[in-house]
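1. Next one to model:
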Amino acid sequence: MENTLFDYSPITERPTISWPGGARVAVYIGLNVEHFLVDRPSTSIWPGTADLVPDALNYGWRDYGARVGIWRVADILDRHGIRASVLLNSAVAEHYPQIVKAGLDRDWAWLLHGRTNSILHAGMSLEEERRLLTEMADTVAEATGRRPRGWMGPGLTETFDTPTLLAELGFGYLLDWTNDDQPYPLNVPGMISVPYSVELNDLLLFDRGVTGPEFVQIVRDQYEQLRADAEHSGRVMALALHPFVIGQAFRAKYLDQALAYLAAQPDVWLTTSDEIAAHYQRTIGRPV
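-> Below you'll find the model as predicted:
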């Protein structure tokens, strides 16, 4: 079947995007703040035990992010005056309220990221999904005081109905389709796609054996190319982070170096995915 959610649009044939202050590249930090179930296989560092219950090795690796890594990452973001765009499992509000409070103190942006990253967003009827999305959005709104405007599914998963149901709930954008360097409209009224990255992503980069210094160079290379591409129309750079990966002690200084580089660039707009979506909808697309 053909994909009807969005149309093909070459980046060379679009309206010009102008970011605030004349910036060429809008940069946001997609910070995955997740909850995992102890009896379900999830993201793993060692597949040999992933099907065991309990899987102490992999569960403990993931749990490091909520217990230790997130606080290290928050300190680094603070050092460079960067607000996170938090991809939030709604179960985090119940299990780790201290993390939500820390984010509220820092005015982080909050996106809905499913309930738990141990369960993918798939295999539901329309009404079941509507109920689930409503419950999750209400949970995040109650915990943060703001209704989420953005969505990224756990494991970047969604159903064919997800974008329409999100629009019904007042969402304006999603991150699941990682196929562009600019926002673009979806064939759902009021909904757009905002770039996210499975390439510039600590989980996948370090799993491939990338070192800390190589990570810093990759961030620099990404920005430099996007800046060059943006001579006539703005681009988006998403840096995807997981506290149980980049929050490890031996990697923290490399995140610090990468963010120091980005914060020093004269043509960067260090912002949130919410602000990118709102600016695009206000100046190019249809506001929601």
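
2. make it CA atoms for all contacts and neighbour counts henceforth
-> Fine.

3. by contact count, what packs against the longest strand anywhere in the chain?
-> What stands out as the longest strand in the chain, according to DSSP state E, is strand 25-33. In terms of contacts (3 or more CA pairs under 8 Å, 6 or more residues apart in numbering; DSSP states H and E), strand 25-33 is packed against strand 84-88, helix 212-229, strand 235-241, strand 268-270, helix 273-283.

4. centroid residue for the chain?
-> The centre of the chain sits closest to residue 30, judged by CA atoms, centre = their mean, with a distance of 3.5 Å.

5. Make sure that one is actually in contact with residue 238.
-> Yes - with contacts counted by CA atoms under 8 Å, residue 30 reaches residue 238, the gap being 6.5 Å.

6. before we go on, could you also do this sequence so I can check it against the first one:
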Amino acid sequence: MSDRWPNGGQLACLITVALEAELGVLAADPSAVTRQKSLSVGRYGTNRGAERLLAVLADRGLRSSWFLPSRNAETHASLTAEVVAAGHEIAVSGLALEDFGTLGLADQHRCVVEARERIEQRHGVRAVGFRPGRGDAHPALADLLRADGFTWSSQLRGDDLPITLPCGLVELPHHHELDDAAYFAFNLDPAIPAGSPRIAPVGDVFANWSIEFSAHRAEGLLFVLDLHPELIGTPSRAAMLGDLLDLIVDAGDSWVATGDEIARWWLARDPAGPLPADHPIAVFDRYLTETR
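-> Below is the predicted model of the structure:
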């Protein structure tokens, strides 16, 4: 029995949902602003996909962490309220899916804090998790967010376990192979993503994710799913996700928790301290600091 996760759990599972809607389409290609067919791809997530996703989670009694740009929490207020009422965690992805790679530290910090304030004013929940909607966060942003009461972020890919940053913010790494966009993101005109159209067979994705889960479970790791309602929320894909979640629940030793719950558990076991100089995050932080 493992002592890494609560109650002898063999692995931790975090289900993250990015509620991007039309903003996701525009962030991928701003020229789509006048193209109703393209924008409707994003709207599918709020019109149909999110409801299916919420139902799949509710049927299994599972909670998840939803990343929202504050504009969507306002534009799609009733849906956001439904997510909150269902007990899911609300986390922040900026004001309107800004590209953080184009912003300085002060503007990045302003975007996150202002987005959290807007969501809290509208929905009465105070976000403690963060992921940039696009681009890379400044290395020093973690220190500022921890001082503001944030407990976790999920933006890097350099590990399979949580990482306690020196400031005490816990990074929950995620990977492309567990992101539905890597398999299902597609728009014909304008091409999104440019040059790499794909609509993967649903059965193949289930096979990939099942193998990933088994491998993560064997090593007692952190299994992070990245989902987008406009992608995973079609009838067949939602059903496939349900089958995957059944596999996770039926294993009997999976701790499915929110980002905040996982971060708080990990921080209690792994208090803040300096990272080794050769740690991937330390190396990446030096690179960003030198190139900004």
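
7. Next, the TM-score between them, please.
-> The TM-score (TM-score structural alignment, normalised by the length of structure 1) is 0.83; 260 aligned residues with a CA RMSD of 2.2 Å.

8. that older thread, tell me which residues touch the corresponding residue of structure 2 for the residue nearest to the centre of structure 1, please.
-> In structure 2, residue 30 of structure 1 lines up with residue 16, judged by TM-score structural alignment. Contact partners of residue 16 of structure 2, counting by CA atoms under 8 Å, 6 or more residues apart in numbering, are 64-67, 224-227.

9. again, only using 6 Å
-> Contacts for residue 16 of structure 2 were tallied using CA atoms under 6 Å, 6 or more residues apart in numbering; they are 64-66, 225-226.

10. what does residue 199 of structure 2 give?
-> Contacts of residue 199 of structure 2 by CA under 6 Å, 6+ apart are residue 184.

11. Assign it to one of the three secondary structure states.
-> On the three-state scheme (DSSP: H, G, I helix; E, B strand; the rest coil), residue 199 of structure 2 is labelled coil.

12. any idea how far it lies from residue 185 of structure 2?
-> Using CA to CA, to the nearest Å, residue 199 of structure 2 is found at 7 Å from residue 185 of structure 2.

13. Same question for residue 11 of structure 2.
-> Residue 11 of structure 2 is 28 Å from residue 185 of structure 2, by CA to CA.

14. what's the burial count for residue 286 of structure 1?
-> Residue 286 of structure 1: 15 surrounding residues under other CA atoms under 10 Å.

15. tell me the SS of it?
-> Applying three-state DSSP: residue 286 of structure 1 is coil.

16. Helix, strand, or coil at the nearest residue to it once chain neighbours are set aside?
-> Spatially, and ignoring its direct neighbours in sequence, residue 286 of structure 1 is nearest to residue 190 (6.0 Å; CA to CA, 6 or more residues apart in numbering). Here residue 190 of structure 1 is recorded as coil under three-state DSSP.

17. What's residue 190 of structure 1 aligned with over in structure 2?
-> Per TM-score structural alignment, residue 190 of structure 1 is aligned with residue 168.

18. cool, and residue 268 of structure 1?
-> Per TM-score structural alignment, residue 268 of structure 1 is aligned with residue 254.

19. Distance check, residue 166 of structure 2 against residue 3 of structure 2.
-> From residue 166 of structure 2 to residue 3 of structure 2 the distance is 24 Å (CA to CA).

20. By how much does the longest strand of structure 1 deviate from structure 2 on average?
-> Superposed on structure 2, strand 25-33 of structure 1 shows a mean distance to its aligned partners of 0.8 Å (mean CA distance after the TM-score superposition for structure 1).

21. most surrounded residue in the contacts of residue 16 of structure 2?
-> Ranking those using other CA under 10 Å puts residue 66 first, with 26 neighbours.

22. burial count for the nearest residue to that one once chain neighbours are set aside?
-> Nearest residue to residue 66 of structure 2 in three dimensions, chain neighbours excluded: residue 17, at 4.5 Å (CA to CA, 6+ apart). By the criterion of other CA under 10 Å, residue 17 of structure 2 has 23 neighbours.

23. excluding its backbone neighbours, what's nearest the residue of structure 1 sitting at the aligned position of residue 38 of structure 2?
-> Aligning on TM-score structural alignment places residue 38 of structure 2 opposite residue 58 in structure 1. Of all residues not flanking residue 58 of structure 1 in the chain, residue 44 sits nearest, at 5.3 Å (CA to CA, 6+ apart).

24. So that neighbour versus residue 63 of structure 1, what's the distance?
-> 11 Å.

25. quick one on the thing from earlier: okay but the residue nearest to residue 66 of structure 2 is in contact with residue 69, surely?
-> No - contact status for residue 17 of structure 2 versus residue 69: not in contact, 11.9 Å apart, counting by CA atoms under 6 Å.

26. hang on, the earlier thing: I'd say the match of residue 190 of structure 1 and residue 273 touch.
-> No - counting by CA under 6 Å, no contact exists between residue 168 of structure 2 and residue 273, whose distance comes to 7.7 Å.

27. Tell me how far the longest strand of structure 1 lies from the chain's centre.
-> Here the centre of strand 25-33 of structure 1 is set off from its chain's centre by 6 Å, with CA atoms, centre = their mean, to the nearest Å.

28. cool, and stretch 61-69 of structure 2?
-> Worked out by CA atoms, centre = their mean, stretch 61-69 of structure 2 lies 8 Å from the chain centre.

29. Can you spell out the matching residue range in structure 1 for that stretch?
-> So stretch 61-69 of structure 2 sits over residues 81-89 in structure 1, by TM-score structural alignment.
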